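Trainee: Here is my input; please provide its structure:
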Amino acid sequence: MKKNKELAICFKDYLTGCGFKKDTIRMNIYVVNKFMEFIKKNMVEVVENDILEFHKKLSKEEVRVCIKYSLASIRMMMLCLNRFFRFLYRYEYILRNPMINYIIKKGIEKKKEIFSVDEINSFLNMISIDTIYGERDRAYFELMYSSGLRVGEELSLNITDINLSERVVAIRQGKFNKDRIVPFSSVAFEFLKIYIENGRKELLKTVNGEDNKALFISNQGRLKPVSIRLRFRKYLKLSGIEREGLSLHSIRHSTATHLLECGASVRYVQELLGHEDIQTTVRYTHLMIENLKKAYKQTHPRENKYYEEVTEEYLNCLELLKEEIKKREEINRRYPPSKYNEKRKLKKKN
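Mentor: Next comes the predicted model:
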């Protein structure tokens, strides 16, 4: 019977052999180790109740001060754990899978927030290229918006993957292990050229080893996801965009939606973004329709004539009207109209 640490190593080798990405393998092993530390028993002895207790622990655990794991994060970790136990059962390291009856509920899909054209322009223009880090960040975000790249795809780029003369970038082993070549805009070209010829050369002076092949680097090596997310939040705050729900991935969503709004075919956007299923791309048309409805209500003269936004003044008038109706009802109760109508009829007869 193998020890827990040995099982984790075997699982890691299995994931590597299946062709999973490094980040995916790292996440799976992190969850497995977390479960092993919590349960403190050999995997052969794990039962259904242990899985439920671990789920409860994740629901209560704080990632940071007063911030708990989201439902999506908990679901993802339970999926990783489920993969681990399926592996153990398949290769007969355990006799029974304790998660065989465990149902992993699909979370409610959050509404995708996107930047408007004005907002994305404001965000990008806020990034000054007065420093080598500014040159790098402007090139990074311009390329992301231009080509709709995923965070991991862009950070994995090497200098040899960029072809400035043809204005194309080669994405190697993207999601689903697929390669693709995508174009980028003339604006992205200008900022990439500035960064490659100036900022990157300066940063390379402190970078050694394999990381000097990376396109986007810091003074410590290849740029990390956590660093670029912090830079994103910084520039978002500087640009004055305070809308909730916007994330680094929103730039990719915005690329797709803006292209569709300008008449690009769904098939083209699918190829650009590297979606395996076209239905994934079709979802962006819903965002486009919502934006169309908003624009219609704001600009169409026939719509504006009959559509007014509820204001504070309107609500105050509504409250006064309610009070007036109550007064009228009280008067009618005390002095019923039917009684006085009979008196009026008698007077007319006389």
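
Trainee: Could you use CA atoms for every contact and neighbour count after this?
Mentor: Fine.

Trainee: could you measure Glu135 against Asn125, distance?
Mentor: To Asn125, Glu135 is 12 Å away according to CA to CA, to the nearest Å.

Trainee: If you could redo that for Ser165, that was the one I meant.
Mentor: For Ser165, the distance to Asn125 under the criterion CA to CA works out to 25 Å.

Trainee: okay, the two: which has more neighbours?
Mentor: In this view Ser165 and Asn125 are compared by other CA atoms under 10 Å, and Asn125 has more residues nearby, 14 against 7.

Trainee: burial count for the closest residue in space to Asn28 that isn't next to it in sequence?
Mentor: Of all residues not flanking Asn28 in the chain, Cys80 sits nearest, at 5.2 Å (CA to CA, 6 or more residues apart in numbering). Around Cys80 there are 20 other residues, counting by other CA under 10 Å.

Trainee: check which helix or strand covers Cys80.
Mentor: Cys80 is part of helix 71-90 when elements are defined by DSSP states H and E.

Trainee: for comparison, sequence B:
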Amino acid sequence: MKRLPLHTSTYQNYVREFSRHLQRLGYNQPSWESQPASLREFLHQMEQQGITQLESITPKHIQEHYHYLLERPNQQRGGLLSGSTVEGHLYALKLFFKWQETLGTIISNPISGLIFPRHTQPERAILTIEQINQLYAACGSLRDRALLGIFYGCGLRRSEGEQLNIADVQFRNQLLYVRQGKGKKRRVVPMGKQVAQDLQEYFYQERSQYLQKQTEDSQQAFMLNYYGQRMRGQDYSRKFKLLLQKAELPSSYSLHHLRHSIATHLLEGGLSLEQVRDFLGHNCLESTQIYTRISQKYLASQTYGNR
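Mentor: Predicted coordinates:
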């Protein structure tokens, strides 16, 4: 939705400070941009009703906003907002009001006692071992193999791949360090022998070909794009789409599907939920358990092993 105007100076300040609060908590850039936008939309609606103080907001106002979101058009894709998008708006309000409650700005949290219907997530798609092998066969460079090693072999999130530095990869010990994962959580990811070899070969044999302008950031970054700069999310996604095309696989797959896939394959290979949780950097087992709900009939046809 377009940037909605806020005329109340305190509301404007809440949106600015909420963004900074999310950054301090360790949320990634998309979150500390989208969630303040959700708050802005809600506060704009409050202004339209003449409500210019947080203390005047009641649970009824939250419920009315929820029903408004259910009927609001999606201005980018048409139709209505998806269930997950509506949940994202509500999550932003929960974070904001909890924060204000902690600060003592409000005495009563208007959203704390409300319960909303949960959006049912569709079953997570994964790539089969055969499809993973197809991707490796389609690699045209050592960098392509390193990309698969980072997002499939190590299960990194896209934002974690962006932040990966040379100092974070230890070839001898076969360890990869995620210095700042989701929620600023750090973790150490063990690399399989082949993954470590792929990353090492890219680093020593090919990385220097991409290094052009030796800025401080490009010297530190492990993965470089065509222009010699740190690989960003769009760079990784573009390269992955090309790999999918070469491998004749559906273009609907994304980098995050590689993370889903390795999680499922590791569980099928015998790792415990706790081990996979630590590998992925989840805060709780509930986040990891979603991978156990993949159809057993589907997984029964897969064989996990070395490529």
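
Trainee: Can you pull out the residues in contact with the helix holding Cys80 of structure 1?
Mentor: Judged by CA atoms under 8 Å, 6 or more residues apart in numbering, the contacts made with helix 71-90 of structure 1 from elsewhere in the structure are 11, 27-28, 31-32, 55, 58-59, 94-99, 104-107.

Trainee: Please check the residues you listed and keep the buried ones.
Mentor: With neighbours counted using 16 or more other CA atoms under 10 Å, those contain these buried positions: Phe11, Asn28, Val31, Val32, His55, Leu58, Ile94, Arg96, Asn97, Pro98, Met99.

Trainee: Now which residue in structure 1 aligns to Arg179 of structure 2?
Mentor: Using TM-score structural alignment, the partner of Arg179 of structure 2 in structure 1 is Arg172.

Trainee: There's contact between its match and Thr160 in this structure, I believe.
Mentor: No: with contacts counted by CA atoms under 8 Å, Arg172 of structure 1 stays clear of Thr160, the gap being 11.2 Å.

Trainee: When these two are compared, which one has more neighbours?
Mentor: The residue with more neighbours, out of Arg172 of structure 1 and Thr160, is Arg172; 16 against 11, by other CA under 10 Å.

Trainee: Please identify the nearest residue in space to that one, excluding sequence neighbours.
Mentor: Asp179 (4.6 Å).

Trainee: can you tell me which residues contact the one you found?
Mentor: Applying CA under 8 Å, 6+ apart to Asp179 of structure 1 gives the contacts Ala170, Ile171, Arg172, Gln173.

Trainee: Roughly how far does the closest residue to the last one other than its chain neighbours sit from Ser146 of structure 1?
Mentor: When the adjacent residues along the chain are set aside, Gln173 of structure 1 lies closest to Asp179, with 5.2 Å between them (CA to CA, 6+ apart). With distances taken as CA to CA, Asp179 of structure 1 is found 18 Å from Ser146 of structure 1.

Trainee: repeat for Ala188 of structure 1
Mentor: Per CA to CA, Ala188 of structure 1 is found 7 Å from Ser146 of structure 1.

Trainee: before we move on, back to that, map the residue nearest to Asn28 of structure 1 across to structure 2 for me.
Mentor: Alignment note: Cys80 of structure 1 maps to Ala92 in structure 2; criterion TM-score structural alignment.

Trainee: just Gln298 of structure 1 next, same as before
Mentor: Gln298 of structure 1 is assigned no aligned equivalent in structure 2, the criterion being TM-score structural alignment.

Trainee: Right, I'll leave it there.
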